[in-house]
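Undergrad: need coordinates for the following:
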Amino acid sequence: MPALAPPALAPATIAEAYLAACRAELAAIKPGNVHVHAAGHRMSVADFEASAALSAPPLTAPGARVGARIEGAVAATRAGVGQNTNLGIVLLCAPLAAAAERPGPLRDGLGCVLAGLDAADAAGLYAAIRLANPGGLGSAARHDVTAEGPPPPFLAAMAEAAVRDRIARAYVSGFEDLFTVGLPALAAARARGLAEPWTTTAVHLAFLTGFPDSHIARKFGAATAERVRAEAASALRGLTLGEGARAALLAHDSALKTAGFNPGTSADLTVATLFLDAVQRLKDGEPAQPANKS
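TA: Down below sits the predicted model:
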């Protein structure tokens, strides 16, 4: 008897997984980002908790287009929090939420969602980006999202930005970073017996040390972003995660925040990895979060 295809997930289930991913990311020490152990960059944990709650309903609206999910989530966040706290998270999680609604393997559904992005999705995307007004966005020679007139094609604009932005790259690579960096880091941390929130810290460090953070690069330049990555790799890669690592992680966290460096893309990719893992597990009939080993 052939195996049954993974089922479509209910919107309420997807929303619960999204909120859990956002909360788990905030509970972990993530050097340079906001978390329960230290605020930073004029933002607090409460800002991000509110943003998650506000963005969840539009992000997981049943049957909604990706662009509508993005625009609705960013608009709700902006109205309730008053600043851009979650544009990157929303950009990454909206296609995953749409894919989770489809029956069949999640990665196959994600490919279909990305291939089906159209002009209406583009309009929602660019409206959301203009509303969020992310720091260091600047302008582009082609496919400038801040320009007036009809929106450029969704994937063409993402391809244009992919060389300098890991979130744009996700759209044209099938979310490769999540599948080849984030999920393996999460699985390896669990295999080592780590419990939350250390498994989340492991995912964040994989992104922080693996490539220059796009958010830092937009604000300070590519050379600075690479220097921040290299310093994190030197200081933190190979660190044995657990209570014994807390002091080193918090020291690096403080140093990054004092310098004004916010590896926001690494944090966004971390949330998206946790969300992807949860909905993929649910589709496979497993609990969204495996039992902790320690």
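
Undergrad: contacts, neighbours, all on C-alpha from now
TA: Noted.

Undergrad: is it true that residue 114 touches residue 97?
TA: No - contact criterion C-alpha atoms under 8 Å: residue 114 and residue 97 do not qualify, at 11.9 Å.

Undergrad: which one of these two has more residues nearby?
TA: When residue 114 and residue 97 are compared for neighbours, residue 97 comes out ahead with 31 against 21, by other C-alpha atoms under 10 Å.

Undergrad: what's the closest non-adjacent residue to the more buried one?
TA: Leaving aside its chain neighbours, residue 97 sits nearest to residue 60 (6.0 Å; criterion: C-alpha to C-alpha, 6 or more residues apart in numbering).

Undergrad: distance check, that neighbour against residue 101.
TA: Shown here: residue 60 relative to residue 101, a distance of 9 Å by C-alpha to C-alpha, to the nearest Å.

Undergrad: how about this one, so we can line them up?
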Amino acid sequence: MSGTLDPALIGTLYKAACLAELDALKPGNVHAFAAGHRMVVADFVTSAEVSAPPLARQGAGIGERVHGGVAATMAAVGQNTNLGILLLCAPLAAAAERGTGIAALLDTLDRSDAEAVFAAIHLANPGGLGRAERHDVAADAPASLHDAMAEAADRDRIARAYGTGFADVTAIGLPALMEARTRGLDPSWCTTAVHLAYLRSVPDSHIARKRGRAAAEDLRREVEKIVAGLDLTAQPVEPLLALDVSLKARGLNPGTTADFTVATVFWDALASAGATLA
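TA: I've put the predicted structure just below:
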């Protein structure tokens, strides 16, 4: 079938995307330049390795891929390092295997996907989720994962992606990646450019959940000002590491931004290999 990829290749590209994100200087996150938030790079490397097989399992549903990846990760490293990554990358992996556009694929989500995703969230137990009147993740899974994601869309960019066909990736991440390549940046700095594009464009919803929307918007504005004065072609390690230290000292972890950075690199790799995603 045209536009389809072999599951083994999908798994390889997924691991490569995870490792590429770790190699890049991403202020506020764990990366090769600095650990943080009681986590180290090795945790994420192991997570990528063990979550790749379930993420790329042939014929698996989206929810099954997410739950399998989270279960493997928790067994290997004992903490949630990649729930958001898996929630974004599982639909991309399934779409690449089936040769289906991402928006059309998300329309096929069913009760089994909802049950598996809710089970994965329970297992990962991410911080800052709070409570919701409808489709609370602490309750039983709903009949529709679409409805649950729509309910959370105003407070979580990953949930929002399920209803927009990954609009943030196509509108923010991929254009930033293409621009960085056009400017001649090397791969790791291209990934940094993607991270900064998200960070300056939209408030990070992980920070918003844990510290409030005002804190997330304040950080977006702060990064917007800093990035405006940076030339990434000069590889400005010092000012970005200074921002990294500052964010970690304030306990600000733009985790959603990191998740979308992985998803962007993964999408690009799948598309370059011939997958039909749009």
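
Undergrad: which position in structure 2 aligns with the residue nearest to residue 97 of structure 1?
TA: Alignment note (TM-score structural alignment): residue 60 of structure 1 maps to residue 56 of structure 2.

Undergrad: surely its match touches residue 7?
TA: Yes - the criterion here is C-alpha under 8 Å, and residue 56 of structure 2 meets it with residue 7 at 5.3 Å.

Undergrad: who's in contact with the residue nearest to the spatial centre of structure 2?
TA: The centroid of structure 2 falls nearest to residue 259 when counting by C-alpha atoms, centre = their mean (1.9 Å). Contacts for residue 259 of structure 2 were tallied using C-alpha atoms under 8 Å, 6 or more residues apart in numbering; they are 82, 84, 85, 88.

Undergrad: now, which of those residues sits nearest residue 255 of structure 2?
TA: Taking C-alpha to C-alpha as the measure, residue 255 of structure 2 sits nearest to residue 84 out of the contacts of residue 259 of structure 2, at 8.2 Å.

Undergrad: coming back round to it: isn't the residue nearest to residue 97 of structure 1 up against residue 69?
TA: Yes - using C-alpha under 8 Å, residue 60 of structure 1 makes contact with residue 69 at a distance of 7.1 Å.

Undergrad: need the overlap of contacts for those two.
TA: Common contacts of residue 60 of structure 1 and residue 69 (C-alpha under 8 Å, 6+ apart): residue 94.

Undergrad: residue 83 of structure 1 matches what in structure 2?
TA: Using TM-score structural alignment, residue 83 of structure 1 lines up with residue 79 in structure 2.

Undergrad: whoops, I mixed them up, residue 158 of structure 1
TA: So, by TM-score structural alignment, residue 158 of structure 1 is matched to residue 149.

Undergrad: nearest residue to that match other than its sequence neighbours?
TA: The shortest distance from residue 149 of structure 2 to any non-neighbouring residue, by C-alpha to C-alpha, 6+ apart, is to residue 159 (4.6 Å).

Undergrad: residues in contact with the alignment partner in structure 1 of that neighbour?
TA: When structure 1 is aligned by TM-score structural alignment, residue 159 of structure 2 is paired with residue 168. Applying C-alpha under 8 Å, 6+ apart, we find residue 168 of structure 1 in contact with 158, 159, 161, 162.

Undergrad: can you tell me the element residue 168 of structure 1 falls in?
TA: Using DSSP states H and E, residue 168 of structure 1 sits within helix 166-173.

Undergrad: for that helix, give me the average deviation versus structure 2.
TA: Relative to the matching residues in structure 2, helix 166-173 of structure 1 has an average distance of 0.3 Å after the fit, by mean C-alpha distance after the TM-score superposition for structure 1.

Undergrad: so which bits of that helix are buried?
TA: 166, 167, 168, 169, 170, 171, 172 (16 or more other C-alpha atoms under 10 Å).

Undergrad: which of these sits closest to residue 149 of structure 1?
TA: Out of these, the member with the shortest distance to residue 149 of structure 1 (by C-alpha to C-alpha) is residue 168, at 21.2 Å.

Undergrad: what's the distance between that closest one and residue 276 of structure 1?
TA: From residue 168 of structure 1 to residue 276 of structure 1 the distance is 17 Å (C-alpha to C-alpha).

Undergrad: just residue 13 of structure 1 next, same as before
TA: 13 Å.

Undergrad: the more surrounded of these two?
TA: Neighbour count, other C-alpha under 10 Å: between residue 13 of structure 1 and residue 276, residue 276 has more, with 27 against 15.

Undergrad: so the more buried one makes contact with residue 96?
TA: Yes - taking contacts as C-alpha under 8 Å, residue 276 of structure 1 lies within contact range of residue 96: 6.8 Å.

Undergrad: for the stretch 101-250 of structure 2, what spans make up the helices?
TA: Assigned by DSSP state H, counting those that start in this stretch, the stretch 101-250 of structure 2 shows helices spanning 102-106, 111-124, 145-152, 157-164, 167-168, 174-182, 187-201, 205-211, 213-228, 237-249.
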